[in-house]
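Colleague: Quick one, fold the following:
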Amino acid sequence: MQEAPTPRNEQKRIAALQAYNILDTASEQDFDELTQLASAICGTPIALISLVDKNRQWFKSRYGTDVTETDRALSFCAHAINKPNDILEVEDARADERFKNNALVTGDPNIVFYAGMPLVDEEGYALGSLCVIDHKRKQLNEQQQLALKILAGQVISKLKLRKKLLELENAGKRIQKLNTLLTLKEREAMQIIEHTPMSMALHTGEDMKIIFANKMMLKAWGKDSTVFGMPFNVALPELAALDFPKTMRQVYRKGIPYEQSEAHMSYLHEGQIKEFYYTYSFTPLKLEDGTVWGLLNTAYDVTQNVKSRESVELAEERLRLAVQSAELGTFYLDSATHEFVSSPRLKELFGFDPEEELSLSAALAQIAESHRYKVASAVNASLTQGSAFDIEYPVIGYHDNVQRWVRATGKVYASAEQGKAPFFSGTILDITERKQDEQRKNDFIGMVSHELRSPLTSISGYIQMLKIKAAKSNEPTITDIAEKAKRQVDRMSGLISGFLDVARLGEGKIKLNCERFNIARLLTDAEEEVLATVSTHVVNFANVEDVIVNADIEKIGQVLTNFINNAVKYSPFNSTIVVSCTTSGQVAKISVTDEGMGIPVEDQAHVFERFYRVESEQMKVVKGFGIGLYICKEIIESHGGKIGVNSKLDYGSTFWFELPVDQTE
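Modeller: A predicted model of the protein is given here:
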């Protein structure tokens, strides 16, 4: 057991306490009513007004116990007065190092829960506390804590009034001031109920006469103060029909509290039948001899909370039905423990039986080896960086050995439970049929492209012969026609190559011939080619330091050329294009910036998708199939890099890609 430290102003505090002449005085109804209200509001069997003297704590008012004082060394309130502005709340004294060996905890009155609000006078001295005690673990809600503070203020007010009363007695004005204080006391009692942050009403007698109700309760009833003094069933026939008077009379007769949580009720309220949910309680108010003299009616309107919860539950049910209808698999992954929970449909997609356990490692093991690392990296990026998770990959069934393609989407969510780690959750959809359709399309594209190659090669040869013959015969018109035909053949050849690349990407047949090379070399080669082929724009290549990467130089060059050609294609004549390379840590970033038409924000997320083209008036005059940037994206991502665009409409665009810097010596 730890004794409470002595306050630094202890001598002055004791002097302030003694100045009230309150110690060892008889009980007073003013204070007894406050402890009774504190017990009722906080729902505890014991409530005390405790004054901490030099060696003891003495109880000016006690409700629920006959003990008048205890040794200060055992006092909980002696701890409370060290923080005059805060409530000391001990949810379980048996688990608190300060109190678990305290005789008041291990023996009578067997304290488990304690909450005490210091009684601080106008000079700032903590004289003691207004405290509530229970024999079981408990925690006050915000309204109860506020009410306890209000009641503690009333105790101090009564102490001040009592002190003034003594002074007036010495001046011969005792009788006059007693009458004033009596009126003030009644007014204060009404103010306590009025300002308590919950619906409250006071009833007396078998007919549950309404003595008083605060504004919150009157609003709940849909009435005004004209109901004061009326029996419950006369004043509130709407609620009397719900059998409230019977329940209230039972509490009044037996002296046993009654509580209901989220009780549903419908009644006529301000002229309309309305639906409510209330958490309410009826608490008997007793005299010292146990006689019930009244009933405290308290209530919280929880209608909005209940309806909000029901709305969430309905939304969850609709989502569950939608998931079932779409045959989606679902998963949950705890970011701290890596606990993996999967739905029966997800297990089915991975070839497991519904009753089998499926761990994260077992799920990853069923992913085709070609995609396993990519999926694991995407999961880790989502967990550690909050990155979006949307990925397609093949899985091999555990039992049936059937290959299925799935699309997995997910997101990291903050846990609703305080202190618990976030979790990663999402869905998995079977896209095998779509992938098969794509494969058939790719096969068709590949076949058609191969078939077109042969006649196109022959046409190119014939045009070349025509150009030679026209040059020998000095026929400029035929030479010009042949040159234009050659440009169209070259364009068609480029389109066919693009379609072949798309087909190969779909089949995973594009091979990378990686080597270590200096990006400065790549940009130098690109600059020489641009100088020879681009005369309509100013293309500036920024100085580049030596940066070594391990990549396929031809494929990376293809991406850079595509960016430069697009910049030329989509920016005004004679405008400037800037090609640059920067490094940050272990990443090299190559950018191509133009002064062109720019890309709308809603299109920027899609420009790297296959066959996607921005719809605008300017784009109508620029021909293309929307496969170039898709191929660029696949090339860069196959190198473990990133690709993107930053653009502002009418101000130009910056297309960029990143590659990891090679760290090998």
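Colleague: hey, let's count contacts and neighbours off CA atoms from now on
Modeller: Will do.
Colleague: any idea which element residue 493 lies in?
Modeller: Residue 493 is part of helix 476-507, with elements assigned from DSSP states H and E.
Colleague: so how far is that helix from its chain's centroid?
Modeller: 54 Å (C-alpha atoms, centre = their mean, to the nearest Å).
Colleague: Pull out the buried residues from it.
Modeller: Residues 478-479, 482-483, 485-486, 489, 493, 495-506 are the ones in helix 476-507 that count as buried (16 or more other C-alpha atoms under 10 Å).
Colleague: Can you give the distance of the longest strand anywhere in the chain from its chain's centre?
Modeller: Across the chain, the longest stretch assigned as strand under DSSP state E is strand 272-286. Mean-position distance between strand 272-286 and its chain equals 33 Å (C-alpha atoms, centre = their mean).
Colleague: who touches it?
Modeller: 36, 40, 248, 251-252, 255-268, 292-303, 306 (C-alpha atoms under 8 Å, 6 or more residues apart in numbering).
Colleague: For PyMOL, write the select line for the buried members of the residues you listed.
Modeller: Typed into PyMOL, the line below selects the buried ones among the contacts of strand 272-286, using 16+ other C-alpha under 10 Å:
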select buried, resi 36+40+248+251+252+255+257+262+267+292+294+295+296+297+298+299+300+301+302+303+306
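Colleague: Which members of the contacts of strand 272-286 are positioned in helices?
Modeller: 36, 40, 248, 251, 252, 303, 306 (DSSP state H).
Colleague: so what's the first one up against?
Modeller: Taking C-alpha under 8 Å, 6+ apart, we find residue 36 in contact with 47, 63, 285, 286.
Colleague: Of those residues - the most surrounded one?
Modeller: Most neighbours among the contacts of residue 36, by other C-alpha atoms under 10 Å: residue 47, with 29 neighbours.
Colleague: any idea how far residue 523 is from residue 131?
Modeller: Look at residue 131 and residue 523: by C-alpha to C-alpha, to the nearest Å, they are 79 Å apart.
Colleague: Near the spatially closest residue to residue 386 that is not a sequence neighbour, how many residues? Count them for me, please.
Modeller: Spatially, and ignoring its direct neighbours in sequence, residue 386 is nearest to residue 412 (6.2 Å; C-alpha to C-alpha, 6 or more residues apart in numbering). Residue 412: 23 surrounding residues under other C-alpha under 10 Å.
Colleague: One more, so I can put them side by side:
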Amino acid sequence: MGNKGTGNESANRNEGTDGLPVSLESCLLDLRQAEETIRQQQRLLYQSEAQHNLLFDSLDEGFCTVEVLFDNADQSIDYRFLKVNGVFEAQTGIENPLGRTMREIAPEHEQYWFEMLGRIALTGKSQRLEHWANALGRFYDIYAFRVGDPMDRQVAILFKDITERKRQEELQAYLLRLNDALRSLSDPIQVQDVVTHLAMKHLGADRCYYCEIEEGNAIIRRDAFRADLPSVANVYPLSDFPILSTVINAGHPFVVFDAHTTELLDDGLRQLCLQTQAISFVDIPIIKDDSPCGILCITCCEPRKWRKEEIELARETAERTWIAVEQARAAEALRESEENYRAIVNQSIAGILKIGLEGNMLFTNDQFCRMLGYEGAELLAMHVNRIVYPEDHERNAAAFHGLVSEGRAYEIEKRFVRKEGAIIWVNNHVSPIFNNKGEVDAAAIVSIDITRQKELERQKDEFIGIASHELKTPITSIKAYGQILAAMIDQSSVPPTFTQLLTKMNAQIDRLIKLIYSLLNTSRIAGNQLTLQLEPIDLNGLLEEHVRQGQLTTSRHRITFIGEKLPSVMADVERMGQVMDNLISNAIKYAPKGGDVIVRAESRGGWVRVSIRDFGVGIPKEAQEKIFDRFYRVNDASAGGTSGIGLGLYICREIISRHQGQMAVESIPDEGSTFYFELPVYTERQ
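Modeller: Predicted structure coming up:
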């Protein structure tokens, strides 16, 4: 109990019974303690304010506190700036705002802003919004909220200038609408019509038109214009329309805010603008490859301060208009080209077919459908082998493989099967179609129906075969009679002229016999009746024999054989001799001035090659592929009018082909030719 009052003893000893200080010292002590407490609180307040101001000024967004001013009816009429942060001026363009009202700073500031801030000050309900401030020429993202005592009617505003972002969004939205509108258009005039109306509406202009610059003229095909204005669509010589010439010469956007006062126009241009009511305008020239090709013009009948973003939008519109017009023109030209192409292709007397590398048919013209009796849709659903005669599949596939692997065009005769089962012969010229990587992507086939020609050839071959066979017997008899007559005459009792005539007659009979046998061989080849008596042979002996025989027929040529030890080949001795005689005879014939003829034999892996080279007139390049065709002869004056019917080389190649070999020629005009053939080496079966 005695200690119970000690806690208050110190506090109460300086006070009297009435609660007043008992001494001056105690009073001063209390005063000093109170002052220290106040100083500490001031330091804390200063630190807090310093931190607050540091945070306040470190914001990259604008911030201000305003006092909203009301009239007697509690309608907000203005607001005064009480506090702003460091980026306020950069975000608004307002200098020294503190203590000033918004109407004092920007009298044309929209009423919307006063009403919105007044509503927040009265209700305390914060608001976030994005809105345009016309008087400041900026778009803002804003968060506004009430601060302090409601009676003070103060509002804090956190805001950010988003004008550039909004401009880009607006531009992108406009361009998206423009692209959507242009996407389906393929007519250049429609493009201009859509663009001008869309741009005029979006920019709130009175007129918009697109000029095409062609051969010194400005051509306005379509224009958009206010209802009470006339159209200006027409053709204007640039020399008579100086405004457009001025725009072109400027080479960049030509912008006039007010034709009445601008210094960009001389008096003549000014009067023209006033007459056409083009008081303010943005003209965008389009220059490609240093030449003007178009101008986009946007005009208003009243003065107007065009904003940077509006000029940029006009520039982008002009560029896209030019692109769209050019694309439409290209599409129109392509459409006309395709129509012409289809008309030509479908009226062609040749069948035209496009096939993929897997043999799927991708395109066919009308003539090809008629040739085979199918509808186009039926053919496009089929594989090409469905229409190729089965016996021609392997040969056709081999030729097509060469096209795919080497990109080599080829020509082939083969049979097609019509829809009703009939067989037709066709001559196909097959060419590779390359993709942008240079790879074979498909094949184009030009097909000619040669069924009638084949039938005529068959009839001709049949006639040749019959005629040759029928001529063979009497010619053989005439030959025998000539030989008997030559043996019977007495050289001493007959005139020399008689002997000479008999010798010439026998030579002509030999020539006729050779011709008849050539025709017989041709007939046999055409009828697949050329038989071979195959046996393993050493070509060296056969070649040497025929070289000696060939040398006996000429005194102006030196025929040389160069050989090496060769492996055996399977061959028909008589037929191979026929080939050698023909090739040596041709070498002599087509080197009329004489010279060397070189016969060479060599082993090449699994093949034996025999070549016959002359140094005569040579063969033109365009004739080298055709020279093995039946009845083909080179019409070359330098050959000296050599005789023949064009069967020798044809028969030679067919003989070599039936030996499973191949034959070709290499030639340079005026330097000579080398004919060669290759035969597979004979391998004895175990």
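Colleague: Quantify their similarity with the TM-score.
Modeller: Taking TM-score structural alignment, normalised by the length of the first structure as the basis, the two superposed chains have a TM-score of 0.55; 449 aligned residues with a C-alpha RMSD of 5.4 Å.
Colleague: about what we covered before: residue contacts, the residue nearest to residue 386 of the first structure?
Modeller: Contacts of residue 412 of the first structure (C-alpha under 8 Å, 6+ apart): 382, 383, 386, 422, 423, 424, 425.
Colleague: ok, 10 Å please
Modeller: The contact partners of residue 412 of the first structure, taken as C-alpha atoms under 10 Å, 6 or more residues apart in numbering, are 332-335, 379, 382-389, 422-426.
Colleague: Just the buried residues of the residues you listed.
Modeller: Buried members of those, counted by 16+ other C-alpha under 10 Å: 332-335, 379, 382-383, 389, 422-426.
Colleague: In strands, which of those residues appear?
Modeller: 332, 333, 334, 389, 423, 424, 425, 426.
Colleague: Residue 673 of the second structure matches what in the first structure?
Modeller: Under the alignment (TM-score structural alignment), residue 673 of the second structure pairs with residue 653 of the first structure.
Colleague: next one: residue 610 of the second structure
Modeller: Alignment note: residue 610 of the second structure maps to residue 590 in the first structure; criterion TM-score structural alignment.
Colleague: Could you pull out the buried residues of stretch 326-341 of the second structure?
Modeller: 327, 328, 329.
Colleague: got it, and stretch 573-585 of the first structure?
Modeller: 576, 577, 578, 579, 580, 581, 583.
Colleague: for stretch 554-570 of the first structure, same thing?
Modeller: Neighbour counts over stretch 554-570 of the first structure (16+ other C-alpha under 10 Å) mark 555-564, 566-568, 570 as buried.
Colleague: Show me which of those is closest to residue 640 of the first structure.
Modeller: Among these, residue 556 lies closest to residue 640 of the first structure (C-alpha to C-alpha), at 12.4 Å.
Colleague: Make JSON lines from the buried residues of stretch 326-341 of the second structure and add distance to residue 207 of the second structure to it.
Modeller: Formatted as JSON lines, those follow (distance: C-alpha to C-alpha, whole Å):
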{"residue": "327", "distance to residue 207 of the second structure": "25"}
{"residue": "328", "distance to residue 207 of the second structure": "24"}
{"residue": "329", "distance to residue 207 of the second structure": "25"}
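Colleague: Out of these, which comes closest to residue 93 of the second structure?
Modeller: Looking across these and measuring by C-alpha to C-alpha, the closest to residue 93 of the second structure is residue 327, at 44.6 Å.
Colleague: Distance check, the closest one against residue 318 of the second structure.
Modeller: From residue 327 of the second structure to residue 318 of the second structure the distance is 14 Å (C-alpha to C-alpha).
Colleague: Strands along the stretch 251-400 of the second structure, start to end?
Modeller: For the stretch 251-400 of the second structure, applying DSSP state E, counting those that start in this stretch gives strands covering 254-256, 280-288, 291-300, 351-356, 361-364.
Colleague: and the residue of the first structure most remote from its centre, what is it in contact with?
Modeller: Centroid-distance maximum for the first structure: residue 473 at 79.6 Å, with C-alpha atoms, centre = their mean. Contacts for residue 473 of the first structure were tallied using C-alpha under 10 Å, 6+ apart; they are 467, 479.
Colleague: Can you give me the distance of it to residue 467 of the first structure?
Modeller: In terms of C-alpha to C-alpha, residue 473 of the first structure sits 10 Å off from residue 467 of the first structure.
Colleague: Tell me the residues that contact both of these two, please.
Modeller: In contact with both residue 473 of the first structure and residue 467: residue 479, using C-alpha under 10 Å, 6+ apart.
Colleague: Was I right to think residue 492 of the first structure contacts residue 453?
Modeller: Yes: between residue 492 of the first structure and residue 453 a contact is recorded at 9.5 Å, counting by C-alpha atoms under 10 Å.
Colleague: mean per-residue distance, the longest helix anywhere in the first structure to the second structure?
Modeller: Assignment by DSSP H gives helix 432-472 as the longest helix of the first structure. On superposition with the second structure, the mean distance recorded for helix 432-472 of the first structure (mean C-alpha distance after the TM-score superposition for the first structure) is 1.5 Å.
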